[in-house]
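S.K.: predicted structure and sequence below. I'll ask about it afterward.
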Amino acid sequence: MPSRCHAPSLALFAALMAGCAGADAPLTPQERTGLTATPVVEGLAQPWSLAFLPDGEWLVTERGGALRRIVDGQLRDTPVTGVPAVVAQGQGGLFDVLPHPRFADNRQLYLSYAKACGDGGATTAVGRGVYRDGELREFQDLFVAESACTDTAKHFGGRIVIDDDGYLFLTIGDRGQRERAQDNSEHGGSVLRLHDDGRVPEDNPLVGDAEARPEIWSWGHRNPQGLALHPDSGEPWLNEHGPRGGDEINRVEAGVNYGWPVITYGREYYGPSIGQEKKDGYAQPLHYWTPSIAPSGMVFVTSERYPGWRGDVLSGALKLTHLNRVRFDGLEAEEELRYLTDRGDRIRDVRQGPDGHLYLLTDSPRGALLRLTPPEAG
C-alpha cells in the first residue's frame, strides 16, 4: 500500500513542522514509593476499561465481552444485558465504555469492541445504546472500520473520548500490518473523529479527498491504547505501543502524520532498525519510552488529592508492570516517574474518579480495581 501525502494548510504545516523539530533522548525514569493501591473490587476477568456514571454506579468492561456493574462498592454477579457480541480472540474483545457527556439526561452509553467481519476476521467498531438498571437497550453501531478487517487479531486500538465540542474520537491500530498506517484509503493506524452520532464532521482534514477516508483525523499510529483530553486545551492526547522500544505519547492534531513505520524509535523484535528516528513531514512524539513499557490506559491528573501532579500524564504499563507518570511543562516532557513496580501488575486502565482518587484496572484473569492513596509528597 503506497504512502500518501496531503498538502496541509499553512497553519497545519507550521504545527506539523514544529512537531517534526526533533525529540530529545528519552528521560531517565525514577522509581518512587509511597503510593498505596487498595483493592476495591476483585474477581474481574481481564478488565479493560472503567466508567463512572453520575448516579454513583461504576461500569467495567471485561475483554471477553461482559460489562460488569459495581453498585455501592459491590460487584454485581449478573453482567449488563444487551451488550453486542464481540470477537474475543488474540487482543480482540470488548474495549472501552464511555457515558455520553449528557448521560444524566439521555442515558446514552458508548462501547468500542472487536466486531466480526469478512471470512473469520475482526475489526474495530463503536456503538451506543440506552443504559438503565443493568440493561443496555437499542444498541446500534455508529461506526465499523470495514477497511481494517483482518484475521490478525491484534492492534485494534479501541479507546474513545468525547471532547467538549461533542466530537467522538476513536483510535484504531495498524492491525499488525504496518503499511496500513500510511495509507489513508483505509482506517488502520489512525485516529478517527466523528460526531457523537457517528456522522462525519465536514471540517475533518481529509474530507473532499476522494482517495481518503473522511473519518480520519490523524494517521501514522501503530496501536494507540490510551486516550485522554488535555485539561487546559481540551485536545486529545494518546499513548501508543511501539515495537521493541518506541512507545509514544502524542498530542493528536488534525491532518498530522505521526510517522509509523517511516519514523520510530523502536526496532524489529529480532533486532534490526525499522525506519528513521526523524524525518521531515512526520511529527515527533512528545515523549517516548525505550525500552517499551507497553502503555495502556491514560489520564491527566486534575485532582487536588495529588499535590503537584496536576496536568501530569499517567499511563498503565502492561510489559514493565507499573504506573507511569510523565510531568510536562507545556508540550515538553520534564520528568518520568514509576510507581507500584513491586506489585508486578499489568495495568490496563487508569481513571480519575468523581471523588478525586485515581483508580487502576489490573489486566489478569483475576483482575482487580484498585484505588490509589496519594504519596506524602511529589
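M.R.: Happy to help now that I have it. All figures in this text were calculated on a predicted structure; none of them were measured in a lab. Numbers count the residues shown, from 1 in each chain.

S.K.: from here on, contacts and neighbour counts on C-alpha atoms
M.R.: Will do.

S.K.: with adjacent residues omitted, what lies nearest to E211?
M.R.: Closest residue in space to E211, ignoring its immediate chain neighbours: S185 at 5.7 Å, by CA to CA, 6 or more residues apart in numbering.

S.K.: tell me the first helix or strand C-terminal of the longest helix along the chain.
M.R.: The residue-count maximum for a helix in the chain (DSSP state H) belongs to helix 10-19. Scanning forward in sequence from helix 10-19 by DSSP states H and E, the next helix or strand is strand 30-31.

S.K.: buried residues of the helix or strand just after that following strand, list them for me.
M.R.: Proceeding N to C from strand 30-31, the next assigned helix or strand is strand 36-44, under DSSP H and E. Across strand 36-44, burial judged by 16 or more other CA atoms under 10 Å covers 37, 41, 44.

S.K.: how about the strands in the stretch 1-150 of the chain?
M.R.: 30-31, 36-44, 47-52, 58-62, 67-71, 74-75, 94-99, 108-117, 121-132, 135-144 (DSSP state E, counting those that start in this stretch).

S.K.: one more to weigh against that first structure:
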Amino acid sequence: MSWFGQSRTALTAAFLATCMQLVAGGAAAEPRAQTVASGFPHPWAVAFIEGGRFLVTERGGRMRVVEADGRVGPAIAGVPPVVARGQGGLLDVVTDSGYASNRTVFFCFSEPGEGGNSTAMARARLSADRTRLEQVKVIFSQRPKVESTAHFGCRIVETPEGLLFLTLGERFSRKEDAQRLDNDLGKIVRLTKDGAPAPGNPFVGRAGAAPEIWSYGHRNVQGATWGPDGRLWTHEHGPQGGDEINLPQPGRNYGWPVITYGENYGGGPIGEGITAKAGMEQPLHYWVPSIAPSGMAFLTSDRYGPAWKGNLFIGSLKFGYLDRIELAGGKVAREEKLLEGVGRVRDVRQGPDGLLYVLTDEENGKLLRLQP
C-alpha cells in the first residue's frame, strides 16, 4: 500500500473512532431540516393523524391535511367563523387521545361575538375521508369578549386523565384583568372534554371566582406541553423582555402585570417596575431580551441520541431558531440555538415517529422534519 493509501486509511480510522466516542458520550450532531410541505400562509399548529398524515391550521381560517408524501389538500370544510386579524385567527389543534377510534380533534380560535372577540375551543370529528369537520361544537368561550386583535394565548394540552388545559391571553388592552378571578383573561383553564370546569379545580365553589381557572396572572401563553415529569409546562411572551417558562400550579398567581422582567415597549417600567412580590410566583426561567417564544415540546424518543432525550424544545419567532434546552435539577442548565435563520418558528411537536416537526410562520410557511 502506498504512503498516501496508508495515511488515508489511518485518517479514516481516526475519524470513525472519534465518531464512535462522540456517540458513546451522547453527543448529537445538529439535525437537518427537511421540508415536508410548504405554501401555508401563516400556519399556526400541526397535529398528527392516521397514515403518516398531518393536520395544519392556518391563521387565516383554514385547516388542511398534508399527506405523508407532502401533498397539501384543500381547506377542510366545517371550520367556524374566525376573527383573522392581527394575532387572531385559527390557532391550535390537537387530536384526542382516543382519536384512533373516535376521530375527535380539539381546536381553538378567535371567536367573534357581542363585545368583540375572544379565544374559544371547539370539539369536532374529522370525517373518514378527511375533507370536513363533523359534529362541530364550541365547548368553551373566554369571557369577556374584547375589542382587541392581540394576545389570544390558545394552546391546548390533554392530561393523562383526559382533561384539557387551555391557555388564554389577557388581550393586551386588559392586562389588569389577569389579576382578577371573575374573568378568563390572562388565565390557564382546566376543562372536561365537554368544556365544563374540571372537578378539583382550585376555585370551584369560591364566590366571585370562575371555576374553570387553574392559574392566573399570565400574559400571552403560546407554548404548552405535558412534561415527562407529569406536570404542565408553559411559556409566555413578556412585553419587551421577560418571556417566561412556568410550571403552572393550581390556584397560583404568576404575577402579570404586577411583576415582570420586561418593560414597556419603547422603554420604561411596567407598574412599579418590580420583579418579585409576596404571593406571586417566579418563573422557572426567563429571557431578556425576548426571544418571542411559540410552540413547545419535550423530546421523549431516542431518535437524536441520548444527549437530547428529555430536552425541551421551544421556537423563537423573533430570532428564527429552535431553542434546545437542557434541564438539570428542575432548572435550565444550557440552551443551544438550532436551525438558525430557518424563519419564525411558530410550533414544534414530537411526531409518532419520534422525530421533531417545526412550523414556520411566514407568508410561505413550511412544515419541517428534523432528520437526525
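M.R.: Done, it's in. Model, not experiment: these values are computed from the prediction.

S.K.: and the TM-score between them?
M.R.: TM-score of the superposed chains, computed with TM-score structural alignment, normalised by the length of structure 2, equals 0.88; 339 aligned residues with a CA RMSD of 1.4 Å.

S.K.: circling back: go ahead and name everything in contact with the longest helix of structure 1.
M.R.: If you take CA atoms under 8 Å, 6 or more residues apart in numbering as the criterion, helix 10-19 of structure 1 is touched by 254-256, 280-285.

S.K.: I'd like those residues as CSV, with distance to Q177 of structure 1 appended.
M.R.: Converted to CSV, these look like this (distance: CA to CA, whole Å):
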residue, distance to Q177 of structure 1
A254, 23
G255, 21
V256, 20
D280, 23
G281, 22
Y282, 19
A283, 21
Q284, 21
P285, 21
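
S.K.: can you list the residues you listed in CSV and add secondary structure, distance to R107 of structure 1 and neighbour count?
M.R.: Output for these, formatted as CSV (DSSP: H, G, I helix; E, B strand; the rest coil; distance: CA to CA, whole Å; neighbours: other CA atoms under 10 Å):
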residue, secondary structure, distance to R107 of structure 1, neighbour count
A254, coil, 30, 21
G255, coil, 33, 20
V256, coil, 34, 24
D280, coil, 46, 14
G281, coil, 43, 18
Y282, coil, 40, 21
A283, coil, 38, 27
Q284, coil, 39, 30
P285, coil, 37, 22
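
S.K.: skipping adjacent residues, who's closest to E362 of structure 2 in space?
M.R.: In space, E362 of structure 2 is closest to H42, 4.8 Å off (CA to CA, 6+ apart).

S.K.: OK, contacts around that neighbour?
M.R.: Applying CA under 8 Å, 6+ apart, the residues near H42 of structure 2 are 58-60, 360-365.

S.K.: can you rerun that using 7 Å?
M.R.: Remark: with contacts taken as CA atoms under 7 Å, 6 or more residues apart in numbering, H42 of structure 2 is in contact with 58-59, 361-363, 365.

S.K.: now for the contacts of helix 10-19 of structure 1, which pair is the farthest apart?
M.R.: A254 and D280 (17.3 Å; CA to CA).

S.K.: show me the helices in the stretch 201-350 of structure 2, by range?
M.R.: With helices called from DSSP state H, counting those that start in this stretch, the stretch 201-350 of structure 2 shows none.

S.K.: now do the strands in it.
M.R.: Using DSSP E, counting those that start in this stretch, strands in the stretch 201-350 of structure 2 cover 213-216, 221-226, 232-236, 243-246, 285-287, 293-298, 312-316, 321-328, 331-338, 345-350.

S.K.: report how many residues lie close to whichever residue in structure 1 pairs up with I291 of structure 2.
M.R.: Residue pairing (TM-score structural alignment): I291 of structure 2 is matched to I293 of structure 1. By the criterion of other CA atoms under 10 Å, I293 of structure 1 has 25 neighbours.

S.K.: looking at it, I293 of structure 1 is touching L323, isn't it?
M.R.: No: between I293 of structure 1 and L323 there is no contact, the gap being 9.9 Å when judged by CA atoms under 7 Å.

S.K.: okay, and the common contacts of these two?
M.R.: By CA under 7 Å, 6+ apart, the residues touching both I293 of structure 1 and L323 are A317.

S.K.: hmm, back to that, how about the match of I291 of structure 2, what does it touch?
M.R.: Per CA under 7 Å, 6+ apart, neighbours of I293 of structure 1: 317-320.

S.K.: follow-up on the earlier one: quick one: closest of the strands of the stretch 201-350 of structure 2 to R155 of structure 2.
M.R.: Per CA to CA, nearest to R155 of structure 2 of the strands of the stretch 201-350 of structure 2: strand 221-226, 6.0 Å.

S.K.: A strand includes the residue nearest to E211 of structure 1, no?
M.R.: No: counting by DSSP: H, G, I helix; E, B strand; the rest coil, S185 of structure 1 is not found in a strand; it is coil.

S.K.: which residues touch the counterpart of it in structure 2?
M.R.: Under the alignment by TM-score structural alignment, S185 of structure 1 pairs with D182 in structure 2. If you count contacts by CA under 7 Å, 6+ apart, D182 of structure 2 has them with 208-210.
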